[in-house]
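A.B. asks: coordinates only, sequence not included:
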């Protein structure tokens, strides 16, 4: 991936009702709290069209609200071809999402697609889909997303302040 500043991020999961809306909300909260003074366009989307127009899962909204984050206004949408041009960074929540995104992306845009935990923290792992589980799974997913969002914000802030010299963190 090039060293140009990242000004837009799309978070993607299968249905855009559990993980990716939570990631959009949590990262936005983390970035705003750091007062970086630089706006980053954030959005979330799905690889499937099953939930288009739906609000986030009530359990995602509840865990976000528990941490002071309101994601209730978000609505599920499917990734579009324009997203690959609009977003500097496209983060899939799991390997299946990343594979679907890379298959849909124009060849010249595939380097924008990454696994969220791997890109943020250097951990090759998935954010598991909590849809079929209970509130404890949503709490665990929140924790994973929060930690990755903190790491991602640190990485993006360092990247923005990088004077162009090679960095071992990128």
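C.D. replies: Nice, thanks for sending it over. Worth saying up front: this structure is predicted, and the values here are computed from it rather than measured.
A.B. asks: drop to CA atoms for contacts and neighbour counts, all remaining ones
C.D. replies: Will do.
A.B. asks: mind listing the strands for this structure?
C.D. replies: Taking DSSP state E as the criterion, the chain carries its strands at 8-13, 41-46, 89-92, 113-115.
A.B. asks: try this one next to it:
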């Protein structure tokens, strides 16, 4: 059985598509997707500066399109990964009764990171630091699967 993982951030144009792209590069046998808790960017490609920064590291995320997280995602994925605690709480608020799919912080897979948040580069404009942390978390996640 192939593991199905959903990465979730706020708008699904920076952190979660980068996480999806990095994990699919590290572990192409996994089924990955990404979503946002907000719907502002539905249908849009990842944010241009994030695409550029990811491409410079060898990750092509240009084919991804933003979508909004849905309660149905609990039944479609084996693991849901949130980029920060606010997203985790927003995801849990949508959990249907009886659904047991685990929701974890991405930083749970990098316990030495010293943070529970992948900073949002849409606001910070620090794509390199965000990608550094996403790569560390992605390697930790893949190692545990």
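C.D. replies: That came in fine, so what should we check first? Keep in mind that this is a model prediction, so the values were computed, not measured.
A.B. asks: give me whichever of the strands of the first structure is most buried.
C.D. replies: strand 89-92 (a mean of 28; mean count of other Cα atoms under 10 Å).
A.B. asks: and residue 158 of the first structure, how far from residue 46 of the first structure?
C.D. replies: As judged by Cα to Cα, to the nearest Å, residue 158 of the first structure and residue 46 of the first structure stand 29 Å apart.
A.B. asks: check residue 115 of the first structure too.
C.D. replies: With Cα to Cα as the criterion, residue 115 of the first structure and residue 46 of the first structure are 14 Å apart.
A.B. asks: packing partners of the biggest helix by length in the second structure?
C.D. replies: Longest helix of the second structure, by residue count under DSSP state H: helix 127-144. Contact analysis of helix 127-144 of the second structure by 3 or more Cα pairs under 8 Å, 6 or more residues apart in numbering; DSSP states H and E lists helix 15-26, helix 48-56 as its packing neighbours.
A.B. asks: format these as a markdown table; extra columns: mean neighbour count.
C.D. replies: Formatted as a markdown table, those follow (neighbours: other Cα atoms under 10 Å):
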| stretch | mean neighbour count |
| --- | --- |
| helix 15-26 | 25 |
| helix 48-56 | 17 |
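A.B. asks: among these, which comes closest to residue 77 of the second structure?
C.D. replies: Closest to residue 77 of the second structure of those is helix 15-26 (Cα to Cα; 13.5 Å).
A.B. asks: could you save the strands of the first structure as a markdown table and add columns showing distance to residue 107 of the first structure?
C.D. replies: What follows is the strands of the first structure, written out as a markdown table (distance: least, Cα to Cα, whole Å):
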| stretch | distance to residue 107 of the first structure |
| --- | --- |
| strand 8-13 | 18 |
| strand 41-46 | 20 |
| strand 89-92 | 14 |
| strand 113-115 | 11 |
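A.B. asks: residue 72 of the first structure: which of these is closest?
C.D. replies: Comparing these by Cα to Cα, strand 41-46 comes nearest, at 13.1 Å.
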